[in-house]
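Student: fold the following, please.
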Amino acid sequence: MQSLPVIGGVDRAVHDLYRFWVAPEAANDPDITVLLYDDAVARETGKTTPIDRALLANALREVELAGARAVGIDMIFIQPSDDESVLIDRLKQMQIPVYMAYADPESDRAAYWDGSVADDASEYQIDFWKRIGNPKVQRVSPAIGVDETGIARRWPSLKPGGKPTLAAALGASEKQSTNYAGAIAFSRLTAAETEIGLQIATDMFPTLPIDVVSDPDLAEFSRPLLKDRLVLIGADTFNSDQLSTPVTRYTDQTTIAGVAVHAHMLRQVLDRNFPPPPPWWAILVLALVLAFAAAATATIERRPVTLLLIIFVQTVALGLLPIILHYAGYDILYLPIFGLLSAWLTVFLIVGYAVRSRTSTERAFARGALGKFLPENVALEILEKPEKLKLEGEERPLFMLFTDLEGFTRFSHARPPQETARILNRYLEEMSQVILDHAGTIDKFVGDAIVAFWGAPLKEEKDGRNSVACALALHKTAERLRAELTVGEEKLGRTRIGLHFGQATVGNFGGERRIQYTAMGDDMNIAARLEGANKYLCTDILVSEAVREQAPEHSYRPMGAICLSGVATALRVFEPVDDDRNAYTSDLTDAMIEIETRNSGAGQHLRDLAAKHPEDMAIGALIDRIDQLTLEKPYELGGK
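Tutor: Below you'll find the predicted structure:
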């Protein structure tokens, strides 16, 4: 019955709600610690894919020195890097067990790397493991049981004789390494631990940034959280695996990092908590009992109040059944809760109709009553145009904006969760309102970052002007919030903004149970990289030349040409300015024209401006790269 799309989807949603209800509350875990390579670490090292392997090597050294029992690494190594030898040397020296994710070339690789580079990735991974040559370092499967809706509910089904899961290997559970496919036993952080009553799905596992652990000067502070523990290391960046779970669907977290799911699985292994499903014959007997109860109820000739009371009692009994089975030691993952309810309702309606139908009028009335189970407009739309249910998108020219709050992860680590939540909510609320006030479409929030665009779902002539005006207004709002939300001596980081105009595919994307109106494409990536380029150009806002051409109403300062990672051609970039900083924009423009046309004495005008305005760090940054400002010789940001 769960194979039916509608019933199966609702069954999973109902199952998730029950899993949330029965998920035990847990305080800080005494056995497991998680080390994260998060966005703050990626920005600090300038490396995301591949990660900074020297940093990982240093962290492994400190974890071993701290006396950890074993280490699990939820990262696969399928492409070369300039610091790979440092990590390999460290792995060769490890004396404690290390279990590293390995994408099986036969069964796993399609899930972990692009098919176009499969052969190269597979060859490199094999060579990488050959170079380690340490029996203490073992391969494990990184698999998690994620269904078609993108929700991690169950343990993965592994092929016979394959590598054990990361959690099974760390927890030394040979019995459950490959043959358990039941539900993952998620827990919730005890409400008292959250201090603000938020239901949180990960913080019961002590979590540390990997760069803190890898630094010998700071490592001593983290050693109490590493000694005699099982340590999981994984990524929690914007482009890493972020998974929804039965618990996060009904908590204040939408998703958690894949390594956090492995942590829950490891806790389950340590507890040897592998409940069996209810026997198939028991479910069959239950279905027959429900069918009999539904038929008996439909034939009762009682007052409506009495009939409703009987139905209510049966509904409550069915609703309590999964909870009873759970506490009786059974896994309710594959219990067709909604299917059983649908069967009860179907039998009730059919029998009731057969008993009471005497005339054609009564039959018509019954059909009308059945039709009330679906909204009329929805039902008619689906029946007349079933293609409306398809997920699809269209290509459109968009103005794409990305923002990021610099250093917020580190900022949040220094204060209680409730204060972090208050600050972030205030920041996102006011920044979002600015975007909406400028007729923008908010795509998504990624932590403290915001993605928005103009040009969809409705296209307006003022989209270009509105998008640039919004970027300027966002900067002003962010600077005001920096002053208002400053706590103690630590100030909120500056907000970097990137804006680009180009083609993107926009529409509804997702799965059968969850969709999102969003945009995607190469030009979206350019906008994201422009946001990151602010860090190196000492600017707050960067827009592409395409934006300047589409929105000539604004004033812009030329910031030279740059070459972004993953972009084949160099781009001229500009910083939009308002009246406060427009006084010498024309002088800066003239100076940049001199450099591009290679006039005699080119560059001196720019140096004079820098000397005259020493507070303008963006002009100072132009001086630092004065020989890399043209399209012929751009400033390379490929590795940054």
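Student: please count neighbours and contacts with C-alpha atoms only from this point.
Tutor: Noted.
Student: contacts only, for the most centrally placed residue in the chain.
Tutor: Note on the chain: the residue nearest the mean C-alpha position is residue 242, at 3.6 Å, using CA atoms, centre = their mean. Taking CA atoms under 8 Å, 6 or more residues apart in numbering as the contact definition, residue 242 lies against 236, 255, 256, 257, 258.
Student: now it: closest residue in space, sequence neighbours ignored.
Tutor: Setting aside the residues directly before and after it, residue 242 is nearest to residue 257 in space (CA to CA, 6 or more residues apart in numbering), at 4.6 Å.
Student: check which helix or strand covers the nearest residue to residue 300 once chain neighbours are set aside.
Tutor: The spatial neighbour of residue 300 that comes closest, neighbours along the chain excluded (CA to CA, 6+ apart), is residue 307 at 7.5 Å. Assigned by DSSP states H and E, residue 307 belongs to helix 304-327.
Student: I'd like the structure of this one too, to check against the first:
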Amino acid sequence: MIPRTPDNLRRLWSPVWVGFVGILLAGIFALLDSSVFGLELRTLDLRFQLRGPLSLEHSPVVIVQVDNRTYKDLDARWPFSRAWHARLLRNLRAAGARTVIFDIMFTESASEDPEGDLELAAALAEADDTILSGEMITESARGGTRYTRVDPPLPILLAGGTDWGLVDDIKDRDRINRRYNLYQPKDELLPTIGTRLIMKLEGVDHLSEPEGKELVIGSCRIPLSRDLKNIMRINYYGPTGSFPTYRFSSILDDADFDLADPDMDTDYMEMMKNPELFAAFFGDDAVNPFKDKLVLVGVSADDLHDNKMTPWYGYGDSAHEMPGVETHAHAIQTMLDRSFITRSSANQDRLLVALAGLAGGLAILWLGPLPSLLVLLVLAAAWAFTCLKAFTGFNHWLPLLAPLVALAGAWTAGVLQQFLRARRERQEVRAIFSRYVSRAVVNEVLKDPSKIALGGQEREITALFSDIAGFTTISESLTPTALQELLNEYLSEMTDRVFENQGILDKYIGDAIVAEFGAPLPSESHALQAVSTAVAMQERLEELRAGWAERGFPPVRARVGINTGVMAVGNFGSREIYDYTAIGDNMNLAARLEGANKFYGSWIMTSEATWKQLGGAFVGRALDVIRVKGKEEGVAVYEIITAVGSARAPEALARVEAWDRARALMLARNYAAAEAAFAAVLERWPDDAPSRVMRARCTDWVLSPPPADWDGVTAFEEK
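Tutor: Reported below is the predicted structural model:
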């Protein structure tokens, strides 16, 4: 231990030291209220995940949601007829639901379905325990003034005395939903739907102004955020799917409603509405999942964009966003259980920071570098443990980062600034370069860092899309481990072919591969590189299939679509999160061509724009002129068979010549002769799938030829 000499005391109280500690503490105080506070929020998220999910076994909350599968079950897209919402409400009430809360907006009339509005209004009039949602809209007036407008549900829906509450989406700066708006202060306090539900349960008709730092609703005293008096923090009980969740279509499924999929049409709600039928099917001890429940109805389908980031995002092996309706469920459960997250006051936080900073300063002064480092580590671990226990045991949020930074600040101040600066620069460089998967991209960025600016450049490139044929069947035939082994090996081998031809791996989409050629490094032969990659992929796949067969894997074939054209290439995304990619109509066409292969039995399909740039380097043939989904003009497409000079080239050339003769007859509308010519091709090359397709087409046209004004374009409505 360093002795307490006058010199040491002078060092402790010297103006330089006092100034340093003052600056340090001032910076830490600012940390509490600055944008860096987001780091502290992340530690709060970590505390949720370290605590683990809480039991909801006895929760009265149930969720009904419109998910992606609902569309298929109903053979319909959003918005649904409000008559369906009426049916859903009646079925839930018949099944014994205590209260139904709609996290769905009915603020505008359904102009195409006025009967649906009337039907829903009638159903609401029959149900005295329903809560509808109103919308809060922030708008800007002249001069930049911002104000909040409230859109209540349609008057016709409220005519029977139905209650309603607001819906407000509150995100922290990192786009994570941690807080819940309890009410909107207008002429009177307008509750949100969760608050409205608690009011109903507590028998309270009107909200009163908060009492100090609490909003009192009957016996429920809700601690408020220390900076906003109408906000509480949600105590999330677990990740996505914590509450019992049922599909919207299942609640419609009764004896009078048929689902589009006969296999799913089980008249599920008939069992829920009939206690005897329920007991017969589920057993006497089974509990009706809707009886006496608080049922929240909302959406989770991808196209409705109501999924949120929460503190549980990334928990375990998954990274799922939470449906907005489920965030309401967690807020409601927080209020039902009175399991509120409390937080120390700002002055208490400052005192903790001051004590931690003082401890760090004294440690370095009195113990020396190495002993004080050990003491600081022990103190830091003890404080982290205290913060975790305060949260898991008492739902109390103690500041973690600020005291730890203050504790370490006095010891590391001299070197920390340099270390953080160097580390930050390394992280920035690593973050930029790690987004790219090719050394070519890195070299391009090093030559011109402006290439990483948002947006990008327009240039002519060639895009390649590859996808495994029948992947669903393959995946169903393998165990997850075997599928992972097969897919990883496949993607690695195919990606190597991309890199060998100076391509850029854009992304993997499941088993699909997206690549570009001619960007970011310009290339005059990008079309040639892309087609060379496709041929190399097919050749390597042929080799791999033999080895995979010996290991018990099913045969894997891949279709490839290639298109050349002007596309926007560069970084696309937000300022913090973005990807190097290409976008545009020509990019989409490449994807469509990949899918069009299946209609001809081909494996590599290119557009005419790509074919014209190959310079006779490949054996191929004009397949057809097609109009893909989303395009108005026809596109001439070609099949690539092999490279000129390969062992297969002579036979491939002979097949192409026979094909061209047959196709010429077809284009001349001599369908009988064309049918015979394609039959001759198949007699010599029985596996030539495109000839089989064209022969069948000619057979049909002999009996029923296309109209005289037909433009010769084959239209596809499928992707």
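Student: so which of the contacts of residue 242 of structure 1 sit within strands?
Tutor: 236, 256, 257 (DSSP state E).
Student: relative to residue 326 of structure 1, how far out is the closest residue to residue 112 of structure 1 other than its chain neighbours?
Tutor: Beyond its immediate neighbours in the sequence, the residue positioned closest to residue 112 of structure 1 (CA to CA, 6+ apart) is residue 103, lying 6.9 Å away. Shown here: residue 103 of structure 1 relative to residue 326 of structure 1, a distance of 34 Å by CA to CA, to the nearest Å.
Student: still on that earlier bit, surely the residue nearest to residue 112 of structure 1 and residue 121 touch.
Tutor: No: with contact taken as CA atoms under 8 Å, residue 103 of structure 1 and residue 121 are classed as non-touching, separated by 9.8 Å.
Student: who's more crowded, those two?
Tutor: Comparing residue 103 of structure 1 with residue 121 by other CA atoms under 10 Å, the one with more neighbours is residue 103, at 27 against 22.
Student: wasn't the more buried one part of a strand?
Tutor: No: counting by DSSP: H, G, I helix; E, B strand; the rest coil, residue 103 of structure 1 is located in no strand; its state is coil.
Student: can you give me the helices for the stretch 451-600 of structure 1?
Tutor: 463-484, 522-537, 545-550, 585-597 (DSSP state H, counting those that start in this stretch).
Student: in the third one, which residues are buried?
Tutor: This points to helix 545-550 of structure 1. The neighbour-count check on helix 545-550 of structure 1 (16 or more other CA atoms under 10 Å) flags 545, 546, 547, 548 as buried.
Student: now it on structure 2. Mean distance?
Tutor: Per the superposition on structure 2, helix 545-550 of structure 1 and its aligned residues are separated by 4.9 Å on average (mean CA distance after the TM-score superposition for structure 1).
Student: over to the first one?
Tutor: Taken over the aligned residues, the distance from helix 463-484 of structure 1 to structure 2 averages 8.1 Å (mean CA distance after the TM-score superposition for structure 1).
Student: for that helix, packing partners?
Tutor: Using 3 or more CA pairs under 8 Å, 6 or more residues apart in numbering; DSSP states H and E as the contact definition, the elements that helix 463-484 of structure 1 packs against are strand 393-405, helix 417-437, strand 449-454, strand 495-510, strand 541-544, helix 545-550, strand 571-577.
Student: how about 7 Å then?
Tutor: Other helices and strands packing on helix 463-484 of structure 1, by 3 or more CA pairs under 7 Å, 6 or more residues apart in numbering; DSSP states H and E, are helix 417-437, strand 495-510.
Student: tell me the angle of that helix relative to strand 449-454?
Tutor: In terms of direction (axes from the mean of the first three to the mean of the last three CA atoms, to 10 degrees), helix 463-484 of structure 1 departs from strand 449-454 by 160 degrees.
Student: need the residues that contact helix 463-484 of structure 1.
Tutor: Residues external to helix 463-484 of structure 1 that are found in contact with it (CA atoms under 7 Å, 6 or more residues apart in numbering): 399, 431, 434-435, 438, 454-455, 491-492, 495, 497, 547, 550-551, 553.
Student: hmm, 6 Å instead?
Tutor: Residues outside helix 463-484 of structure 1 that contact it (CA atoms under 6 Å, 6 or more residues apart in numbering): 438, 454, 492, 550, 551.
Student: what's around the last one, how many residues?
Tutor: I take that to be residue 551 of structure 1. Using other CA under 10 Å, residue 551 of structure 1 has 18 other residues around it.
Student: for the contacts of helix 463-484 of structure 1, which one is nearest residue 65 of structure 1?
Tutor: Of all the contacts of helix 463-484 of structure 1, the one sitting nearest residue 65 of structure 1 is residue 492; the distance, using CA to CA, is 34.7 Å.
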